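>>> please find the sequence and the predicted model below.
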Amino acid sequence: MNGVINILKPPGMTSFDVVAYLRKKLNVKKIGHTGTLDPGAAGVLPICIGKATKIVDYLTAQDKKYICEICFGETTDTYDKYGNVVRRYEKDFTLDYQKLNQIIKSKFIGEIEQVPPAYSAIKINGMRAYDLARKGHEFEIPKRKVIIYNIDIIDVYSKRALLEVHCSKGTYIRSLCYDLGECLGYGAYMGFLLRTQTGKFKLDDSYVLEEINKENINNIMLTVDKLLDYDSLKLDIDESKKFCNGVILSKRHKDGMYKIYNYKSEFLGIGNINNNKLKPEKIFV
């Protein structure tokens, strides 16, 4: 059993809970997810099974799309609705679409710096930040650079806004909501989060956990090579054997990553060509 399942994670489960559920239901040992979703969030969560776990890092690195609700007028210690209110904007205000849009376009598109929430899975000296925060420890999380490709305002209602965000890996939408609130001067926290896409995996093509079973899993799983956006390269019999044994081969092709197939068009793995030398990166046979 080797492949990737596009799971619709429900709110209330951690990403690890989803992995544990499928491990037991499908009776598989090698299984992992490709990017943590907050327990309260829902949406696309690709799950790698068997040899497909070798591409977890490749899939995690792909762009993400989200729909989120941002609630203005209060801030919380977790930057979402599940935390304790730490500050409240006392004056009455009206959320203005034009002002919000102007702030987004001028300060939150392109490469930006953000600080992940204290209640996050970031590691601080080997410990998860959320564990330190729950124990009341004081600590600093360094800023990180992320890329926001686009933010569309879907709707503005009362003191809330619905946003669609296209961003790079590592982006914390909770931090984005908090920072937007600070820029507008009202404070803000994230009301809900739905991940609609990660790489090629889209919400419309996802499966709820109850749909997955041993009988249909092979029809639902996507094969590794179909998910990689690399050029293909076919090897002859001798080259195929050497590649699978980790031997560096001479190949006159442009530099870059390739999907490697044998003479029977069977997928062997991922290779990297540099200066006409093909180096095996990941082998799947």
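Yes, it's here.

>>> could you use CA atoms for every contact and neighbour count after this?
Noted.

>>> which one in this structure is furthest away from the centre?
Asp238 (38.5 Å; Cα atoms, centre = their mean).

>>> surely that one forms part of a helix?
Yes: when classified by DSSP: H, G, I helix; E, B strand; the rest coil, Asp238 is found to be part of a helix.

>>> and the end-to-end length of stretch 224-241?
20 Å (Cα to Cα, to the nearest Å).

>>> residues in contact with it?
Contacts to stretch 224-241, defined as Cα atoms under 8 Å, 6 or more residues apart in numbering, come from residues 3-4, 52, 55, 200, 249, 257-263, 265, 267-268.

>>> who's in contact with the residue minimising distance to the centre of the chain?
The residue lying closest to the centre of the chain (Cα atoms, centre = their mean) is Gly35, at 4.2 Å. Taking Cα under 8 Å, 6+ apart, we find Gly35 in contact with 45, 60.

>>> which residues sit against the helix or strand containing Arg174?
Here Arg174, judged by DSSP states H and E, is contained in helix 173-184. For helix 173-184, the surrounding residues in contact (Cα under 8 Å, 6+ apart) are 68, 70, 72-73, 75, 79-80, 100, 103-104, 114-117, 187-190.

>>> so which bits of that helix are buried?
173-181 (16 or more other Cα atoms under 10 Å).

>>> quick check, nearest of those residues to Ser158?
Nearest to Ser158 out of the buried residues of helix 173-184 is Gly181 (Cα to Cα; 14.7 Å).

>>> re the thing from before, which among the contacts of helix 173-184 count as buried?
Here, 16+ other Cα under 10 Å leaves 68, 70, 72-73, 75, 79-80, 100, 104, 114-117, 187-190 buried among these.

>>> what does the longest strand belonging to the chain contact?
Counting by DSSP state E, the longest strand found in the chain is strand 144-157. For strand 144-157, contacts defined as Cα under 8 Å, 6+ apart pick out 95-97, 101, 104, 108-116, 161-171.

>>> same deal with stretch 271-285?
51-52, 54, 243-244, 246-260, 267-270.

>>> let's bring in a second one:
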Amino acid sequence: MYHGIINVYKEPGYTSHDVVARLRGILKQKKIGHTGTLDPAAEGVLPVCLGMGTRLCDMLADRTKTYEAVLLLGCSTDTQDTTGTILTENREKALALDPETAEKVILGFKGDYDQIPPMYSALKVDGKKLCDLARAGKEVERKARRVQILEISILNMELPRVSIRVTCSKGTYIRTLCDDIGRELGTGGCMEHLLRTRVDRFLVEDSLKLDEIEQLRDMDGLEEKIYTVEEALETYPAVYTLPEGDKNLKNGNPCFRQQLDLLRDGAPEVWEDGDRFRFYNSEGRFKGVYQYQEEKHWWKPWKMFDLDPDTFKGAARP
């Protein structure tokens, strides 16, 4: 069984669930999960977690993402992209836009803003998916959610189309951003194309199509393409226990300051409540992620990954 994360290039026409289903067949294992849905028409980076790596699905879903999208002005649809039913058309007004005005409005979306999730989404209201309600012809009230546009830039502008690059927080809908930009400009707008180029450390240039993954499996070259759990967590500082703290770490119990090797190279000097760290035993074996709790002056387990590198393919290595 494989354990870790594989950077999949999701091709247009596949749902995220389709990717998982096919990977289960390619890798001959059931324990596989994706890290956040990507619309069927969209393409790009979709990190997929394998085996023990599935414990990271929620964490990776929360990380920032970067997209390149084509915004089509002068047209709005019920799905907020060009796959939907056209609600309004105003191509002439879009063509007549002052490019400087359009640029100012688009770049003005940088920062925090309240975004209303689209009806055609997988979010649930009273246990029902919004997209299922939308397909049944129903529309329900949705509460606006605060999202963050960390970076937004214009790659190309040939009205009525504008190519943009967006780095954003979790829960941001790029097609809703396109719709909101169109509303602000008074022309209407929708998303014509979407490419996800980055999820946390996973980049589009390193991603693999499903056919490529299958070929690598047949050539016994797949293992080197699987990121270990440890690699996915490398943004967390490393902490090592002393021999007397190994038992607590092995059993997933809280660890105390006197059980940590704080003189080891790279040991953090500053600890803040809620901070997370990669914990290793005194022999250098990665065991899991611990979270500092200032009130109790201890480190409490957050996620444990006791992987034996001699047993598991794609496992973390000390």
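Arrived safely, thanks for sending. Just so we're clear, the structure is a prediction, and the values are computed from it rather than from any experiment.

>>> re the thing from before, can you list which of the buried ones among the contacts of helix 173-184 of the first structure are found in strands?
Per DSSP E, strands hold the following members of those: 68, 70, 72, 75, 114, 188-190.

>>> now distance to Glu211 of the first structure too, for the residues you listed, in JSON lines please.
Shown next, in JSON lines, are those (distance: Cα to Cα, whole Å):
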{"residue": "Cys68", "distance to Glu211 of the first structure": "26"}
{"residue": "Ile70", "distance to Glu211 of the first structure": "32"}
{"residue": "Phe72", "distance to Glu211 of the first structure": "37"}
{"residue": "Thr75", "distance to Glu211 of the first structure": "38"}
{"residue": "Gln114", "distance to Glu211 of the first structure": "37"}
{"residue": "Ala188", "distance to Glu211 of the first structure": "37"}
{"residue": "Tyr189", "distance to Glu211 of the first structure": "33"}
{"residue": "Met190", "distance to Glu211 of the first structure": "30"}
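
>>> how close does the residue farthest from the centre of the first structure get to Cys244 of the first structure?
10 Å.

>>> then Tyr82 of the first structure?
From Tyr82 of the first structure to Cys244 of the first structure the distance is 49 Å (Cα to Cα).

>>> who touches stretch 81-94 of the second structure?
Contacts of stretch 81-94 of the second structure (Cα under 8 Å, 6+ apart): 73-79, 159-160, 175, 187-188, 190-192.

>>> and it, what's buried?
81-82, 89-91, 94.

>>> what do you get for stretch 134-153 of the second structure?
In stretch 134-153 of the second structure, counting by 16+ other Cα under 10 Å, buried: 134, 147-150, 152.

>>> likewise for stretch 30-43 of the first structure?
The neighbour-count check on stretch 30-43 of the first structure (16+ other Cα under 10 Å) flags 30-35, 37-38, 40-43 as buried.

>>> buried ones in stretch 277-285 of the first structure, by neighbour count?
Within stretch 277-285 of the first structure, the residues that qualify as buried are 277-280, 282-283, counting by 16+ other Cα under 10 Å.

>>> over to stretch 127-136 of the second structure?
Those would be 130-134, for stretch 127-136 of the second structure by 16+ other Cα under 10 Å.

>>> for stretch 149-168 of the first structure, same thing?
149, 151, 153, 156, 159-168.

>>> repeat for stretch 252-259 of the first structure
Result for stretch 252-259 of the first structure [16+ other Cα under 10 Å]: buried residues 257-259.

>>> possible to save these as JSON lines with distance to Leu209 of the first structure and secondary structure?
Converted to JSON lines, those look like this (distance: Cα to Cα, whole Å; DSSP: H, G, I helix; E, B strand; the rest coil):
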{"residue": "Met257", "distance to Leu209 of the first structure": "33", "secondary structure": "strand"}
{"residue": "Tyr258", "distance to Leu209 of the first structure": "33", "secondary structure": "strand"}
{"residue": "Lys259", "distance to Leu209 of the first structure": "30", "secondary structure": "strand"}
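
>>> tell me where the second structure has helices.
Taking DSSP state H as the criterion, the second structure contains helices spanning 16-27, 57-61, 91-95, 99-107, 130-135, 174-185, 210-218, 229-232, 246-250.

>>> quick one: what's aligned to Lys279 of the first structure in the second structure?
Mapped onto the second structure by TM-score structural alignment, Lys279 of the first structure lines up with Lys300.

>>> could you list every residue that touches the spatially closest residue to its match that is not a sequence neighbour?
Among residues not flanking Lys300 of the second structure along the chain, Pro254 sits closest, at 4.5 Å (Cα to Cα, 6 or more residues apart in numbering). Neighbouring residues of Pro254 of the second structure by Cα under 8 Å, 6+ apart: 248, 298-301.

>>> of those residues, closest to Lys225 of the second structure?
Within the contacts of Pro254 of the second structure, the smallest distance to Lys225 of the second structure is 28.4 Å, found for Pro301 (Cα to Cα).

>>> which residues touch Cys57 of the second structure?
Contacts of Cys57 of the second structure by Cα under 8 Å, 6+ apart are 33-36, 48-49.

>>> Gly51 of the second structure contacts His3, correct?
Yes: in this structure Gly51 of the second structure lies within contact range of His3 using Cα atoms under 8 Å: 4.5 Å.
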